[in-house]
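1. Just a sequence and a predicted model for now, questions to come.
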Amino acid sequence: MKSDLEIAQTTEAWPIEHIAQKAGLTAAEIIPYGRHKAKVDFDPDQHSQENGQLILVTSINPTPAGEGKSTVAVGLADALNLTGAKTMLALREPSLGPVMGMKGGATGGGYAQVVPMEEINLHLTGDFHALTVAQNTLVALVDNSIYQGNPLQIDPSQVLLKRALDVNDRQLRDIVTGVGGHPNGVLRESGFEITAASELMAILTLATDLTDLQERIDRIVVGYTYDQQPVTVAQLQVGGAITALLKDALQPNLVQTLGHTPTLIHGGPFANIAQGTNSIQATRTALKLADYVVTEAGFGADLGGEKFLDVKTPLLGQHPNVIVIVATVRALKMHGGVAKNNLTAENIPALTAGLANLEQHIFSMKRYGVPVVVAVNQFATDTDAELKVVTDFVAVQQLKVAVADVWGHGGQGATDLARIVLQAATEPAEFQPLYLPTATPVEKLTQIVQVIYGGSGVTLTAKAKRQLQTFQELGWAQLPIIVAKTQYSLSDDPKKLAAPTDFKIHVREFVPKLGAGFLVALTGKILTMPGLPKHPAAEQIKVDSTGKITGLF
């Protein structure tokens, strides 16, 4: 059996100019980066054509067994194009952290992939590098202001920004800078976070244009003064410099699927520690160019799905027309208590128990008033009896469901899914946000916990309570909430699988991200700088004498 990388390397990609033409882009609207990728210089506001319909792909809580959300998104987009519907795909960029760590690449799998697979997973057009440099430049400028007489009276112990690196590196979570005396700067405790968790990543993916990008950068709170007043980038007068570093990164990246569906890949915030969606720029561009736009949100519906609907949708100005929830028999059996090494054996009782997780996600997504369908991503070991248990269960929920084998057959394996999605897209949608901006942070959190997670409420540490009081005084309480929590459970305990009940989410502290426009609630033991596993994926990656890469995924 061929690996994902071998399939990608043996499938002929079209020149990027042909993909651009298929998407409806002119030669002047793309900036090629080699043969098979390009930056897109397209202003959606300058085009009067009506927006296409938006299809959001999300999933149940992920497990080590795999759900294939991105794979299904790719396969569905190819399947929709096979029906004659002009379709584009809008995805996030992979981070080197997971690529070199445990999760691997993020370009789909099998015959439902985005290519060039190696280039997308490793460097693409350099957006992550630009973000890393910009974040580190900004922190260096903050430290320099403190060192050069500290005219803004920034308290070194209250600098909020951390340096960034697009690698999982636990050694850098907590560091001390300025060691060695006055010539080396001011001594203070700090740390690194992965680039995907940086505020600049969030800003890049939420900015609507270059002007909005700089305005958001200027609003970043870098820290507090000795008398507890916030200090922003605008006060440092360096917003223009940081914007200059991100000018080209703001443009979406054009690539293609193995089925030659035009694909925009742009931005890569994780959904467990950030908002988990691709950029506003990419989605708006695709909506102007295509009749149907398939996009995905990171991890499960409790994280990426909720954040797409409550944070991105108001800025995008368009809600999804259809929500697709991806599930697999394997993952549902894990939620039902089966160990990963026993998943190939048929186990109806465990599968039935694990369906509680799917049920909660169906409930939470239906709450938004948008048509919901379920995609069962088929694995070779799934039995007919197991697939029937899942499809019968979804039918009882009064939803349409389709089994899709996109890994083995690409778009051809998702024709049934495409049919029910097209049907659902004709149904009326009355989008209802989960909470109003005027709700308090605790009220917003309570809604998320009770409706989306199925829990009972939220508890705050003394530090978190003090922070909310400060935010109220500063006028920040109206901002949306981004919950940073484990992706493996609906709760903040990764060991509680399926659908736990009567639990509370424990918020240890908040991080204000005014540039991005939200407050981050850190829960449980979630970290913004992941670590590498005992055997990282990097051990399998090789390059031969011709430059051909193997073992990437």
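-> Great, that's in hand. In this text, all values refer to a predicted model and were calculated from it rather than measured experimentally. Residues are numbered from 1 along each chain as shown.
2. all contacts plus neighbour counts: C-alpha atoms, from now on.
-> OK.
3. Near residue 532, how many other residues are there?
-> Neighbour count of residue 532, defined by other CA atoms under 10 Å: 17.
4. I meant to write residue 195 there.
-> Residues near residue 195, counting by other CA under 10 Å: 31.
5. who's in contact with it?
-> By CA atoms under 8 Å, 6 or more residues apart in numbering, the contact list for residue 195 reads 128, 131, 132, 164, 165, 166, 167, 201.
6. Of all pairs in those, which one is the farthest apart?
-> By the measure CA to CA, 167 and 201 form the most distant pair in the contacts of residue 195, at 14.6 Å.
7. who has more neighbours, these two?
-> Each of residue 167 and residue 201 has its neighbours counted (other CA under 10 Å); residue 201 has more, 25 against 21.
8. Isn't that one up against residue 129?
-> No: if you go by CA atoms under 8 Å, residue 201 and residue 129 don't touch, sitting 11.0 Å apart.
9. buried ones in the longest helix seen in the chain?
-> As assigned by DSSP state H, the longest helix anywhere in the chain is helix 127-147. Neighbour-count burial for helix 127-147, with 16 or more other CA atoms under 10 Å as criterion, is recorded at 127-139, 141-143, 145-147.
10. next one: stretch 468-488
-> For stretch 468-488, by 16+ other CA under 10 Å, it's 468, 471, 476-488.
11. same deal with stretch 530-549?
-> Buried, per 16+ other CA under 10 Å, within stretch 530-549: 530, 531, 532, 536, 537, 538.
12. tell me the two of these that are most distant?
-> Longest distance between any two of the buried residues of stretch 530-549 is 15.2 Å, between 530 and 538; criterion CA to CA.
13. For residue 468, give me its contacts.
-> Contacts of residue 468 (CA under 8 Å, 6+ apart): 441, 477, 510.
14. thinking again about what came up before, take the buried residues of stretch 468-488 and keep only those in strands.
-> 481, 482, 483, 484 (DSSP state E).
15. from memory the first one sits against residue 517, does it?
-> No: under the criterion of CA under 8 Å, residue 481 makes no contact with residue 517, lying 9.2 Å away.
16. Give me the common contacts of the two.
-> Counting by CA under 8 Å, 6+ apart, no residue touches both residue 481 and residue 517.
17. And the helices in the stretch 401-550 of the chain?
-> Secondary structure of the stretch 401-550 of the chain by DSSP state H, counting those that start in this stretch: the helices cover 406-409, 415-424, 441-447, 462-474.
18. Could you say which one of those helices comes nearest to residue 241?
-> Closest among the helices of the stretch 401-550 of the chain, using CA to CA: helix 462-474, at 27.0 Å.
19. Give me the distance from that closest one to the chain's centre.
-> Centre-to-centre, helix 462-474 and its host chain are 28 Å apart (CA atoms, centre = their mean, to the nearest Å).
20. Please enumerate the strands of the stretch 451-553 of the chain.
-> Ranges of strands in the stretch 451-553 of the chain, per DSSP state E, counting those that start in this stretch, are 457-460, 481-484, 504-513, 518-523, 542-543, 549-550.
21. The structure to be compared is supplied as follows:
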Amino acid sequence: MPTDIEIAHGYTLRPIEAIAALLGLEANDLEPQGRHIAKLTAETLRGLRSRPHGKLILVTAVNPTPAGEGKTTTTVGLGDALNRIGRRASIVLREPSLGPVFGRKGGATGGGHAQVAPMERINLHFTGDFHAITSAHNLLAALIDNALHYRLPTATGEALDARSISWRRVLDMNDRALRQVALGLSGSGGAGNGPVRETGFDITVASEVMAALCLANDLPDLQSRLARIRIGKDLAGTPVCAGDIGAAGAMAALLTEAALPNLVQSLGGSPAFIHGGPFANIAHGCNSVIATRAALALSEFAVTEAGFGADLGAEKFANIKCRSAGLAPAVAVVVATVRALKYHGGMALADLGKPDPAALARGLEVLARHAENLAKFGVPVVVAINAFATDAAAEQQQVLDHCAKLGLPAHLCTHWADGGAGAEALAHTVAAIADAADPHAGFRLLYPDAMPLADKIGTVAREIYRAEGISLAPAAARDLARFTEQGFGHLPVCIAKTPYSFTADEHVRGAVTGHMLPITSVRLAAGAGFVVALAGSINTMPGLPRSPAAHHIGLDEYGRITGLS
């Protein structure tokens, strides 16, 4: 029977202590989670705070398509390539969510020769971080319902108002049947189980606990953020937070291990931190600040990614994560494929293997839009063309020529097939740009803290989505005014919308302009530190597709997992 260290493409994983040694870490800096996974200890993290930081490299992409873009694959390939050219680099990624793994997307650890490993463990359960976040979130829900059952007074002196409770439960799985549920129904003996009320489930990656953990500086900061989570109102109409019902301490206790970043490796032997996993379409879409800072303290370059396309992930990376943590990217790499660009140009998925210069030209407008948007943050942009074997050389050249006209450095990359060797030219360009300037000198945010919340949403809609404006539902407008009155007008905004289009309609392709962005509702995430604006028909609990990836996953005769990619 093959051993568990014999993995894809003939690579053999190194002991995690050997990977840690590349970063100058010793065995006592680690909490091993097996032979190939470890967490950094809390003591080690405290010791890293005083170290100077390396440069932060952001990898983002055009809007995702069924044809694939390879953002994670490129992040891993670039990290490997930087190490190959003699620069000390760490890869920093989010943890995969079980919902997409068993749903439409499948695994999220890269592909080909540009993967992080052990792939199966990272995709399935990993170190239990998501389970801890789910438990902490649902502990708060249980404490809320317990307070309602006993009519317990909160820190405000009044009992909770059951009609005002906004805290839902979460599950790390796509399950549309749980979007709306009823609680407190009578049991078989006729006894009630609490006030009957309607609520629902979100997916764990949409949890405010997840967002708070990923934006926290350390455990004390995390506990403070948990205490500020808004759960509803008391019977006098006063807002009530998790701390007001005594929940924050127990929630933080559940998260003590989950708050420690995980260290793994790429197939090319590069150190990789994988920690946290908020979605970018319904949350801020970035790995934890703790992991990012650890990578920056231990490396010349920390190569990270932001979820989905640049219009969602990169915008939130800048306006939420960088604003909160004081970070600044030195370079932004925009990933595109010929196939994805032709899809954005209007081609059908089944026809993408056919040459179509006109469709590709239309798709290149989408690439240009993302590059223009990133330039608004003062970040230098490099384009990575993730090569597919089916690409025609003329199409690849068309993309390179278009980038040259725009003044964008661009490289054809073959890291999927060749590992880090296939992204060395990209690595040289990224390193040269990052070396040339102080990223904090040029980096700028899209809007100031003092801008009104509705104007912040409108600014993102106009500047990033190129909408004519926003249409605020009356209830959303009232809630924004209320949040401002309560002292939250300074927070950044987190727009939740489809990742597949610049609009709120996932079926609209291309670099469209002049549309209106409909904001149907808003939510205050006081603990995480942003205001969520839901655009269009976005759901915070996804559903499974007609043919989910789960149908193709199983075990072989040796008990090894198959069909997970």
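-> Arrived safely, thanks for sending. Note that the structure is predicted; figures quoted are calculated from it, not measured.
22. Pull the contacting residues for residue 15 of the first structure.
-> So residue 15 of the first structure contacts 35, 36 (CA under 8 Å, 6+ apart).
23. 10 Å - rerun?
-> Residue 15 of the first structure makes contact with 32, 34, 35, 36, 37, 255, 256, according to CA atoms under 10 Å, 6 or more residues apart in numbering.
24. Return the distance of it relative to residue 22 of the first structure.
-> 11 Å (CA to CA, to the nearest Å).
25. Please apply the same query to residue 36 of the first structure.
-> As judged by CA to CA, residue 36 of the first structure and residue 22 of the first structure stand 14 Å apart.
26. and these two? which has more neighbours close in?
-> Neighbours were counted for residue 36 of the first structure and for residue 22 using other CA under 10 Å; residue 36 has more, 19 against 16.
27. For the closest residue to the more buried one other than its chain neighbours, give me its contacts.
-> Spatial nearest neighbour of residue 36 of the first structure, chain neighbours left out: residue 16 (4.6 Å); criterion: CA to CA, 6 or more residues apart in numbering. The contact partners of residue 16 of the first structure, by CA under 10 Å, 6+ apart, come to 22, 30-38, 254-256, 260, 262.
28. ditto for residue 380 of the second structure
-> Contact analysis of residue 380 of the second structure by CA under 10 Å, 6+ apart lists 329-333, 371, 374, 408-409, 430, 433-434, 439, 442-443.
29. Could you find the counterpart of it in the first structure?
-> Per TM-score structural alignment, the equivalent position to residue 380 of the second structure in the first structure is residue 371.
30. do residue 215 of the second structure as well
-> Match for residue 215 of the second structure (TM-score structural alignment): residue 206.
31. so which of the contacts of residue 380 of the second structure hold up in the first structure?
-> By both residues aligned by TM-score structural alignment, their matches' CA atoms under 10 Å, the contacts of residue 380 of the second structure still in contact after alignment to the first structure are 329-333, 374, 408-409, 430, 433-434, 439, 442-443.
32. If you count neighbours, what's buried in stretch 246-256 of the second structure?
-> By 16+ other CA under 10 Å, the buried positions in stretch 246-256 of the second structure come out as 247, 248, 251, 252, 254, 255, 256.
33. Can you find the partner of the last one in the first structure?
-> Matched to the first structure by TM-score structural alignment, residue 256 of the second structure sits across from residue 247.
34. check contacts around the spatially closest residue to its match that is not a sequence neighbour.
-> Distances taken as CA to CA, 6+ apart put residue 210 closest to residue 247 of the first structure, at 7.1 Å, once the chain neighbours are dropped. When contacts are counted by CA under 10 Å, 6+ apart, residue 210 of the first structure touches 204, 216, 243, 244, 246, 247, 248, 250, 251.
35. Next, the buried residues of the helix or strand hosting the second one.
-> Per DSSP states H and E, residue 216 of the first structure falls inside helix 210-219. If you call a residue buried by 16+ other CA under 10 Å, then helix 210-219 of the first structure has these buried ones: 210, 213, 214, 215, 216, 217, 218, 219.
36. The closest residue to the second one other than its chain neighbours: how many residues sit nearby?
-> Yep, that's residue 213 of the first structure we're talking about. Residue nearest to residue 213 of the first structure in three dimensions, not counting chain neighbours: residue 207, with 5.1 Å by CA to CA, 6+ apart. By the criterion of other CA under 10 Å, residue 207 of the first structure has 23 neighbours.
37. And for residue 316 of the second structure?
-> Using other CA under 10 Å, residue 316 of the second structure is surrounded by 26 other residues.
38. Trace residue 450 of the first structure over to the second structure, please.
-> Under the alignment (TM-score structural alignment), residue 450 of the first structure pairs with residue 462 of the second structure.
39. do you know how far that match is from residue 517 of the second structure?
-> Using CA to CA, residue 462 of the second structure is found at 9 Å from residue 517 of the second structure.
40. Spatially nearest residue to the match of residue 215 of the second structure, not counting backbone neighbours?
-> residue 280 (5.4 Å).
41. Show me what that neighbour lines up with in the second structure.
-> Under TM-score structural alignment, residue 280 of the first structure pairs with residue 289 in the second structure.
42. Now do the same contact list for that match.
-> Applying CA under 10 Å, 6+ apart, one finds that residue 289 of the second structure lies in contact with 213-218, 261, 275-276, 295, 321-322, 324-327.
43. Quick check: it vs residue 211 of the second structure, distance?
-> Distance, residue 289 of the second structure to residue 211 of the second structure, using CA to CA: 10 Å.
44. do the same with residue 562 of the second structure
-> Shown here: residue 562 of the second structure relative to residue 211 of the second structure, a distance of 32 Å by CA to CA.
45. Compare the two (neighbour count), which wins?
-> For residue 562 of the second structure versus residue 211, the count of surrounding residues by other CA under 10 Å is larger for residue 211: 29 against 12.
46. Make CSV out of the contacts of residue 468 of the first structure and add distance to residue 493 of the first structure.
-> Below are the contacts of residue 468 of the first structure laid out as CSV (distance: CA to CA, whole Å):
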residue, distance to residue 493 of the first structure
441, 22
477, 27
510, 19
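47. With respect to residue 393 of the first structure, which of those is nearest?
-> Comparing the contacts of residue 468 of the first structure against residue 393 of the first structure with CA to CA places residue 441 closest, at 35.6 Å.
48. tell me the contacts of the aligned residue in the second structure for the closest one?
-> Aligned by TM-score structural alignment, residue 441 of the first structure pairs with residue 453 of the second structure. Contact analysis of residue 453 of the second structure by CA under 10 Å, 6+ apart lists 459, 477, 480-481, 483-484, 488-493, 531, 533.
49. can you count the residues close to the aligned partner of residue 112 of the first structure in the second structure?
-> Taking TM-score structural alignment, residue 112 of the first structure has residue 114 as its aligned residue in the second structure. Residue 114 of the second structure has 29 neighbouring residues, counting by other CA under 10 Å.
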